[in-house]
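>>> Fold the following, please.
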Amino acid sequence: MAAPIASFIGKRILKENVANKFGQEDPYFEHVPASRLGRAFGKKTQRRRKAIPPGLSDNDARVLNRVKRRAYRLDYCLFNLCGIRFGWGSVIGLVPFFGDVLDAVLAMMVARECQRIDGGLPSYLHAKMVMNVIVDFLIGLVPFVGDLADAVFKANTRNAILLENYLREKAAKADRARTRSQRGQSHDRQVDLSLPEEFDRYQNDTLEP
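Predicted coordinates:
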């Protein structure tokens, strides 16, 4: 069983992480350039909690924040080794089989928390999150190599990003619908300060005379 799983890790999982910044997509914190903080001296960046996308209901914002925080604790919070961040999930997974089972249970709890948003998750998105947890569990069964690949794959972070992207698009659709219903009236597009490029554009516009 180990050989097919190891082959799957090599051919798909590790290659896939090029788009995921090799496991460096921190779901909860970001390093903000000093230029965005109005500072020219001192540290070049400052670690700050990521902003929540605009237009979310209070419940959706709370759920997203909890999911991102739990993903950070399970995938990132402990230490950095060879450029890979490790969290409690990675440490728990070092215990053969039982650790992998517990790690999968914790990941399923994160996926279940995602369903608490208003209206719940679409079935296709929930299935994708569950599949991420299953893949994470399977690759973790391979001794050592699987544990390392598990730390790179980061199912919880992937699911947190899936949830954030879905809620961002959900809020954008609601904003577009509100714009159509208010034709003829002035309507300002919501600025998403959780996106660095929008933050910079907004800051430049407000600073211009």
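>>> make it CA atoms for all contacts and neighbour counts henceforth
OK.
>>> before we move on, which element is R48 in?
According to DSSP states H and E, R48 maps onto strand 45-49.
>>> next helix or strand past whichever strand or helix holds V63?
Under the criterion of DSSP H and E, V63 resides in helix 58-75. Where DSSP H and E defines the elements, the next helix or strand beyond helix 58-75 is strand 79-81.
>>> buried ones in stretch 66-86?
66-77, 85-86 (16 or more other C-alpha atoms under 10 Å).
>>> Show the end-to-end separation of that stretch, please.
19 Å (C-alpha to C-alpha, to the nearest Å).
>>> which SS state does the most centrally placed residue in the chain fall under?
The C-alpha lying nearest the average C-alpha coordinate of the chain belongs to I161 (C-alpha atoms, centre = their mean; 3.2 Å). Look at I161: counting by DSSP: H, G, I helix; E, B strand; the rest coil, its state is helix.
>>> And this one, please, so the two structures can be compared:
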Amino acid sequence: MPDLAKHHHKQLQALERLAHRMDRAFRIPLIGVRIGWDSIAGLVPGVGDTIALIPAGYILYSGYRMGASAPILARMAANIGVDALIGSIPLAGDLFDVAWKANTRNTDLLRRHFEERAASDEPLPKRLGRKRFSSLTAPRELRLAPTYVGAHHPGALHRRKPHKQASWQHPLNRTLDS
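Alright, predicted model coming up:
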């Protein structure tokens, strides 16, 4: 993926470390399931789930301060809400906390959001060099180029019927004779 801004990268790493401690810090032997301090605190009725909301709220607030969009923040808040609501159910909620891992989900949302934002700011040649594309996903300028059509289907330029016009307008405003 594209390079993130240095300050976003460091902040995301710190948030991912916090999420790791809260969701996946310990491995249960023989079962292989990973639990964190969120699941352990949830075993204490009432107080544990409330205490576990503090780091989740910090991750949400950090996303806001970093400039995450409103839909991303809403999804993060929904993850925390589901975790708090179902996690408050005795025993079943604790098992749900082990599987849901809201903090990890939220840091993954943040990372993807900032990587996509960084990718949209890259110049076109750099984006094209990084990912594969087809005629459906290629940029409009590239799809209109006759070399792309010919490169995609060998011999396609020879099999195509000539245009009825005397010249064809190239996307870069160059005139080509048919």
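>>> which one in structure 2 is aligned with the residue nearest to the centre of structure 1?
By TM-score structural alignment, I161 of structure 1 lines up with D108 in structure 2.
>>> E30 of structure 1 now?
With TM-score structural alignment as the criterion, E30 of structure 1 matches nothing.
>>> Now do stretch 146-161 of structure 2: which range of structure 1 does it align onto?
Going by TM-score structural alignment: stretch 146-161 of structure 2 matches no residues.
>>> any idea how far the aligned residue in structure 1 for Y61 of structure 2 lies from T45 of structure 1?
With TM-score structural alignment as the criterion, Y61 of structure 2 lines up with R112 in structure 1. Applying C-alpha to C-alpha, the value for R112 of structure 1 to T45 of structure 1 is 34 Å.
>>> Mind jotting down where the helices sit in structure 1?
2-8, 14-16, 58-75, 88-92, 98-114, 123-140, 145-153, 155-181, 196-207 (DSSP state H).
>>> how far off helix 58-75 does the fifth one point, in degrees?
Interaxial angle of helix 98-114 of structure 1 relative to helix 58-75 (axes from the mean of the first three to the mean of the last three C-alpha atoms, to 10 degrees): 170 degrees.
>>> Mean distance between helix 98-114 of structure 1 and structure 2 after superposition?
Its matched residues in structure 2 lie on average 1.1 Å from helix 98-114 of structure 1 after superposition (mean C-alpha distance after the TM-score superposition for structure 1).
>>> Quick check: buried residues in that helix?
Applying 16+ other C-alpha under 10 Å to helix 98-114 of structure 1 flags 99-104, 106-108, 110-111, 113-114 as buried.
>>> Report the two of those separated the most.
Within these, G99 and C114 form the most distant pair, 23.0 Å apart (C-alpha to C-alpha).
>>> about what we covered before: can you spell out the matching residue range in structure 2 for the strand holding R48 of structure 1?
So strand 45-49 of structure 1 is aligned with nothing, judged by TM-score structural alignment.
>>> tilt between that strand and helix 58-75?
Using the same axes, to 10 degrees, strand 45-49 of structure 1 lies at 120 degrees relative to helix 58-75.
>>> Who are the contact partners of the alignment partner in structure 1 of I35 of structure 2?
Here I35 of structure 2 is matched to F86 in structure 1, going by TM-score structural alignment. Contact analysis of F86 of structure 1 by C-alpha atoms under 8 Å, 6 or more residues apart in numbering lists 74-80, 151.
>>> give me that answer again for 7 Å
By C-alpha atoms under 7 Å, 6 or more residues apart in numbering, the contact set of F86 of structure 1 is 75-80, 151.
>>> ok so, going back, can I get the helices of structure 1 in CSV including distance to H187 of structure 1?
Shown next, in CSV, are those (distance: least, C-alpha to C-alpha, whole Å):
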stretch, distance to H187 of structure 1
helix 2-8, 50
helix 14-16, 40
helix 58-75, 22
helix 88-92, 45
helix 98-114, 31
helix 123-140, 31
helix 145-153, 42
helix 155-181, 7
helix 196-207, 17
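>>> between the ones you listed, which one is nearest to V32 of structure 1?
Closest among those, using C-alpha to C-alpha: helix 196-207, at 8.6 Å.
>>> Read off where that closest one ends up in structure 2.
Counting by TM-score structural alignment, helix 196-207 of structure 1 has no counterpart in structure 2.
>>> aligned partner of Q13 of structure 2 in structure 1?
Q13 of structure 2 maps onto N65 in structure 1, by TM-score structural alignment.
>>> Tell me how far that match lies from E113 of structure 1.
11 Å.
>>> Kindly reformat the buried residues of stretch 66-86 of structure 1 as JSON lines and extend each row with distance to F137 of structure 1.
Formatted as JSON lines, the buried residues of stretch 66-86 of structure 1 follow (distance: C-alpha to C-alpha, whole Å):
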{"residue": "R66", "distance to F137 of structure 1": "22"}
{"residue": "V67", "distance to F137 of structure 1": "19"}
{"residue": "K68", "distance to F137 of structure 1": "20"}
{"residue": "R69", "distance to F137 of structure 1": "21"}
{"residue": "R70", "distance to F137 of structure 1": "18"}
{"residue": "A71", "distance to F137 of structure 1": "16"}
{"residue": "Y72", "distance to F137 of structure 1": "18"}
{"residue": "R73", "distance to F137 of structure 1": "18"}
{"residue": "L74", "distance to F137 of structure 1": "14"}
{"residue": "D75", "distance to F137 of structure 1": "14"}
{"residue": "Y76", "distance to F137 of structure 1": "17"}
{"residue": "C77", "distance to F137 of structure 1": "20"}
{"residue": "R85", "distance to F137 of structure 1": "18"}
{"residue": "F86", "distance to F137 of structure 1": "16"}
